[in-house]
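> Got a sequence here, can you build the structure:
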Amino acid sequence: MKRCLIVDDSKVIRKVARHILETLQFQVEEAGDGREAMSRCEEDMPDVVLLDWNMPVMSGMEFLQLLRQSGHADQPKVVFCTTENDMAHIRAALDAGADEYVMKPFDRETLQVKLQLVGVA
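This is a model prediction of the structure:
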């Protein structure tokens, strides 16, 4: 079973994403900010990370840069999931190592397509 780490400071978004991912047969873990997500990745690297941009403590972009610089051989796929929808944000995320980008709010079909595009669904 594929494992997904949902990183978002919103409990509501994490709950919605968890429900969708579990219907897609993912084992799901959650983190409320980038620092917590980094700790979880250091313990056990997931197959994919669903990552919010704007969070306290450590932003999604800071987490992504740290993750990609970590040198782990088993790097997860990263799908940014955010309300930031301008091309500058999308380009910055992809340049920093994100594999895909999905806009909030999202539905099951949209998320499933993005996960298929990165090769985990």
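
> make it CA atoms for all contacts and neighbour counts henceforth
OK.

> For residue 16, see how far away the residue nearest in space to the middle of the chain is.
Centrality entry for the chain: nearest residue to the mean C-alpha point is residue 50, 1.8 Å, by CA atoms, centre = their mean. Using CA to CA, to the nearest Å, we find residue 50 at a distance of 12 Å from residue 16.

> Next, the structure of the following sequence, for comparison with the previous one:
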Amino acid sequence: MKSCLVVDDSSVVRKVARRILEDLDYIVDEAEDGQEAFDKCRQEMPDAILLDWQMPVMNGLEFLKLLRGYVGGHTPRVVYMVTENDIGQIALALKAGVDDYMMKPFDRDHLEGKFTVAAAERASVA
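So this is what the prediction gives:
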């Protein structure tokens, strides 16, 4: 079964994402900030990460750079969530190794699309 770590300082966003991802047969874990997320990744690397960019303690971009430099940190598919269409922020995230991005607030169809398309692409490569 696939696993996904949902990283967001909003408990509401984490809860909504968890429900949708569990419906897609993901085992879901949650983290409130980048530091907690990195600690969880060091314990067990998830298959995917849904990552907010504005968080206290360690923001999404800092986490992403740390993750991609860590052993095994290139394997998770990372979907970056942004609240505004800031092309500069998105470009920095893409350069740091994010796989995809989406705007918040999101709906079920949008989130499902980010994860079901990716799963289908990976299955066709394998």
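
> returning to that earlier point: I'd say the residue nearest to the centre of structure 1 and residue 7 touch.
Yes - counting by CA atoms under 8 Å, residue 50 of structure 1 does reach residue 7; the two are 6.0 Å apart.

> Correct me if wrong, but residue 30 of structure 2 is in a helix.
No - assigned with DSSP: H, G, I helix; E, B strand; the rest coil, residue 30 of structure 2 falls outside any helix and is strand.

> Counting neighbours, what do you get for it?
Neighbour count for residue 30 of structure 2, taken as other CA atoms under 10 Å: 21.

> Next up, the contacts around the closest residue to it other than its chain neighbours.
Take residue 30 of structure 2 and drop its neighbours on the chain: the residue closest to it by CA to CA, 6 or more residues apart in numbering is residue 6, 4.8 Å away. Contacts for residue 6 of structure 2 (CA atoms under 8 Å, 6 or more residues apart in numbering) come out as 14, 17, 18, 28, 29, 30, 31, 49, 50, 51.

> what's the closest of those to residue 107 of structure 2?
Comparing these against residue 107 of structure 2 with CA to CA places residue 17 closest, at 9.2 Å.

> Residue 106 of structure 2 versus the closest one, what's the distance?
9 Å.

> If you count surrounding residues, which of those two has more?
Legend: neighbour count by other CA under 10 Å for residue 17 of structure 2 and residue 106, higher for residue 17 (25 against 14).

> Now do the strands in structure 2.
2-7, 26-31, 48-52, 77-82, 100-103 (DSSP state E).

> What separation do you get for residue 79 of structure 2 and residue 118 of structure 2?
Counting by CA to CA, the separation of residue 79 of structure 2 from residue 118 of structure 2 is 10 Å.

> who has more neighbours, these two?
Per other CA under 10 Å, whichever of residue 79 of structure 2 and residue 118 has more neighbours is residue 79, with 21 against 15.

> from memory that one sits against residue 103, does it?
No - using CA under 8 Å, residue 79 of structure 2 is not in contact with residue 103; the gap is 10.3 Å.

> Spatially nearest residue to residue 61 of structure 1, not counting backbone neighbours?
Distances taken as CA to CA, 6+ apart place residue 53 nearest to residue 61 of structure 1, at 6.2 Å, with adjacent residues excluded.

> Can you give the contact residues for whichever helix in structure 2 runs longest?
Looking across structure 2 with DSSP state H, the single longest helix is helix 108-125. Applying CA under 8 Å, 6+ apart, the external contacts of helix 108-125 of structure 2 come out as 17, 20, 21, 24, 79, 100.
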